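**Q** curious how this folds, go ahead:
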Amino acid sequence: MASRRAARKANPDARMALRDHLVELRKRITRAAIGIIVGAVAGWFLYTPVYEAVQAPVLELAARDDALVTVNFGGLASALDMQLKVAVILGIIISSPWWLYQLWAFVAPGMRQVERRYTIGFMAAAVPLFFVGISVAWFVLPQAVTILVGFTPEGAANVLDAQMYLTFAMRLLLAFGLAFVFPVLMVALTWARVVPARVWARGWRWAILIIALAAAMLTPTPDAITMLMLAAPMTVLYFVAIGVGYLRERQRARKKASEADEESEAGL
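**A** As a prediction, this is how the structure comes out:
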């Protein structure tokens, strides 16, 4: 006990650094939360067109197969509860440029001033890729609905619970968006010399395991098809990010070697 106390007294800077990081983390989370709340207000007014767009695959499937497939609100307050949940998820999507910046800003203070120029590159890549992920999920959604509803026995009705279906659709969009952003964060950390590419490469087995677990948790249904639809692009993007990191490190090494050669020639 005394040794711990002595260690803390001997290294007060470590405690101050930890406290500063926690304060910075709280500040960034608070700002991100405010942005999401503002986005959720906009999401509340966008609920009707979004609901109609999300319901469209179900109605198209019912019309194509001449089957009873519909979305049902089973409780008195379920419609209001669902609108609140969808508004929050829409708020996360709408405010993505803001909270992605807060994520990067939490990492940026620990970097040298010259490395903060990567902020523009991170935002320019992360925000479009987030929406690319959402677009891919929007394409996957009708396919997932068709596959899952296709298991309904002939002559039976499939009355989808609105809570389950809308949560499935919204979480699918959000999961794909986040999955497409993570490789950008990997590349940014490699370019900023925080995590070398070889570290990402050495941990590929663990990465695939974590990707599989994340896909299982992020997808709102327990079926393997939807999980694989998310895990496959996440795995591909993980290795693409490693490749981009290696290319950057090789470019940096060649530049350093060239500068060393120029200095040696100037010395001669």
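**Q** rest of the way, CA atoms for contacts and neighbours
**A** Fine.
**Q** name the nearest residue to the residue positioned nearest the centre of the chain, sequence neighbours excluded.
**A** The centre of the chain sits closest to L178, judged by CA atoms, centre = their mean, with a distance of 1.4 Å. Nearest residue to L178 in three dimensions, chain neighbours excluded: F130, at 6.3 Å (CA to CA, 6 or more residues apart in numbering).
**Q** could you give the number of residues near that neighbour?
**A** For F130, the number of neighbouring residues by other CA atoms under 10 Å comes to 25.
**Q** also F131?
**A** Residues near F131, counting by other CA under 10 Å: 21.
**Q** so it sits right up against A179, yeah?
**A** No. With contact defined as CA atoms under 8 Å, F131 does not count as touching A179 (10.8 Å).
**Q** if we can go back for a sec, counting by contacts, list what the helix or strand harbouring the residue nearest to L178 packs against.
**A** Assigned by DSSP states H and E, F130 belongs to helix 118-149. With contacts defined as 3 or more CA pairs under 8 Å, 6 or more residues apart in numbering; DSSP states H and E, helix 118-149 has these neighbours: helix 47-65, helix 96-107, helix 162-191, helix 224-267.
**Q** Serialize those to JSON lines and add fields for distance to F151.
**A** What follows is the helices and strands packed on helix 118-149, written out as JSON lines (distance: least, CA to CA, whole Å):
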{"stretch": "helix 47-65", "distance to F151": "13"}
{"stretch": "helix 96-107", "distance to F151": "36"}
{"stretch": "helix 162-191", "distance to F151": "16"}
{"stretch": "helix 224-267", "distance to F151": "13"}
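**Q** ranking those helices by burial, who's on top?
**A** Comparing these by mean neighbour count (mean count of other CA atoms under 10 Å), helix 162-191 ranks first with a mean of 22.
**Q** picking up where we left off before, so which of the helices and strands packed on helix 118-149 is nearest V145?
**A** Across those, V145 has its closest neighbour in helix 47-65 (7.1 Å, CA to CA).
**Q** got the contact list for that closest one?
**A** In this structure, residues lying in contact with helix 47-65 by CA atoms under 8 Å, 6 or more residues apart in numbering are 67-71, 83, 86-87, 141-142, 145-146, 166, 169.
**Q** next structured bit after that helix?
**A** strand 69-72.
**Q** give me the contact list for that next one.
**A** For strand 69-72, with CA under 8 Å, 6+ apart as the criterion, the contacting residues are Q55, V58, L59, L61, A62, A157, N158, V159, L160, D161, A162, Y165.
**Q** one more, so I can put them side by side:
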Amino acid sequence: MSVSGVFDYFSGRPRHPVGPDGRMALSDHARELRARLLRSAFALVLAFCLALFFYDDLLRLIEAPYKEALPRLQPGTKSEIVLNGVTAGLMLQLKLCGVAAIVVASPYWLYQIWAFIMPGLHPSEKKWTRTFVAIAGPLFLLGVATGYYVLPTGIAVLLQFAPDTATTLVEFTQYFSFITRMLLVFGIAFEIPLFVIMLNLAGVVSGRALGKYRPWIILGVFVFAAVATPSTDPFSMLMLGIPMLVLFLVAEVIARLVDRSRGRGRDSTAQWDDDEVSPL
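**A** Alright, predicted model coming up:
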């Protein structure tokens, strides 16, 4: 393939006239999607190569919660971290660098997804989605940081269940999967209140309804925190449940303000019973 052909694959430029409202031919949409997927894949490959260069630093970052948990164990509790199999070290390196590449390249490939969807949105939708994109990233990182902070305590509690006469052998690949799940749970959980606000802006959920079912929401938050955290200690549950609850309360306040600004407040709905059919 010539250089111009490779450039055409990555550029995704439309070959048909684009309408005034941004409408494109189906073949041009497919060409643009292919180009954005190739760009994202290329960015992931570059990030993977970069992660290979910093593999030792990434390994120390992953090992840190386990090493911090060991001094917290009761006297007599023994644990060692091991690798099973000849190819275990290679697979661990590939998985660790792969996850690091996805995280490092996430701003770029998320932008590619956003840029592909954005032409089909209305101006008001573009304004709100820009705001959500700006908030979603920091919230996810805050959740991941919180999960990383509670990991040593969760690991120490889980290791305490082993009898004193046994040595707990922690298989590194499973340990890495455990950490990945823990961090993803915390990161995604911190995004849930943001989706509640999005549903409110779409008119699906009102601030008044959130206040009415607040006790059940509080119960649901802590049940979710207890079930979602891979560790069984109450500290991890509280470290996930309390920030989620605070974010939900903030989401309720924002939802009420949005309802008031749009005339969807208490006065506009007080005349109708919950089981009564509206004229609409």
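**Q** returning to what we had before: just name the closest of the contacts of strand 69-72 of structure 1 to R28 of structure 1, please.
**A** Among the contacts of strand 69-72 of structure 1, Y165 lies closest to R28 of structure 1 (CA to CA), at 32.2 Å.
**Q** residue in structure 2 paired with that closest one?
**A** The alignment partner of Y165 of structure 1 in structure 2, by TM-score structural alignment, is Y175.
**Q** what's the burial count for the aligned partner of V136 of structure 1 in structure 2?
**A** Using TM-score structural alignment, the equivalent of V136 of structure 1 in structure 2 is T146. Per other CA under 10 Å, the neighbour tally for T146 of structure 2 reads 19.
**Q** quick check: T146 of structure 2 touching F186?
**A** Yes. Using CA under 8 Å, T146 of structure 2 is in contact with F186, at 7.1 Å.
**Q** related to what we said a few turns ago, what's the mean distance for the helix holding F130 of structure 1 versus structure 2?
**A** Here the mean offset of helix 118-149 of structure 1 against structure 2 after fitting is 1.3 Å, by mean CA distance after the TM-score superposition for structure 1.
**Q** distance check, Y148 of structure 2 against I218 of structure 2.
**A** 24 Å (CA to CA, to the nearest Å).
**Q** buried residues, the helix holding F130 of structure 1. List them.
**A** 118, 122-123, 126-127, 129-134, 136-138, 140-142, 144-145, 149 (16 or more other CA atoms under 10 Å).
**Q** angle of it against helix 96-107?
**A** Angle, helix 118-149 of structure 1 to helix 96-107, by axes from the mean of the first three to the mean of the last three CA atoms, to 10 degrees: 130 degrees.
**Q** ok, now which ones touch T77 of structure 2?
**A** Contacts of T77 of structure 2 (CA under 8 Å, 6+ apart): L159, Q160, A162, P163, D164, A166, T167.
**Q** make it 6 Å
**A** Shown in contact with T77 of structure 2 (CA atoms under 6 Å, 6 or more residues apart in numbering): D164.
**Q** do G267 of structure 1 as well
**A** So G267 of structure 1 contacts nothing (CA under 6 Å, 6+ apart).
**Q** out of everything not next to it in sequence, what's closest to K85 of structure 1?
**A** T167 (8.0 Å).
**Q** typo on my end, L240 of structure 2
**A** A225 (5.8 Å).
**Q** what about that neighbour, neighbour count?
**A** 23.
**Q** so how far is the helix holding F130 of structure 1 from its chain's centroid?
**A** Here helix 118-149 of structure 1 is found 9 Å from its chain centre; the criterion is CA atoms, centre = their mean, to the nearest Å.
**Q** ok, now stretch 171-178 of structure 2?
**A** 20 Å.
**Q** how far apart are it and its match in structure 1?
**A** With structure 1 overlaid, stretch 171-178 of structure 2 shows a mean distance of 0.8 Å (mean CA distance after the TM-score superposition for structure 1).
**Q** ok, and what's touching that stretch?
**A** I81, V82, L83.
**Q** try it again at 10 Å.
**A** 59, 62-63, 66, 80-84, 88-89, 91-93, 95-96, 151, 155, 180-182, 230-231 (CA atoms under 10 Å, 6 or more residues apart in numbering).
**Q** just stretch 129-138 of structure 2 next, same as before
**A** 106-107, 110-111, 114, 118, 121, 123, 125-126, 128, 142, 144, 187-188, 190-192, 194-195, 197-198.
**Q** tell me the angle the host helix or strand of L169 of structure 2 makes with strand 78-82.
**A** According to DSSP H and E, L169 of structure 2 maps onto strand 167-171. For strand 167-171 of structure 2 against strand 78-82, the angle by the same axes, to 10 degrees is 20 degrees.
**Q** list the contacts of F222 of structure 2.
**A** A228, M237, L238, L240, G241, I242, M244, L245.
**Q** how far away is P243 of structure 2 from E191 of structure 2?
**A** 11 Å.
**Q** oops, could you answer that again for L94 of structure 2 instead?
**A** 28 Å.
**Q** likewise Y9 of structure 2?
**A** For Y9 of structure 2, the distance to E191 of structure 2 - CA to CA - is 35 Å.
**Q** got it, and Q112 of structure 2?
**A** Q112 of structure 2 is 20 Å from E191 of structure 2, by CA to CA.
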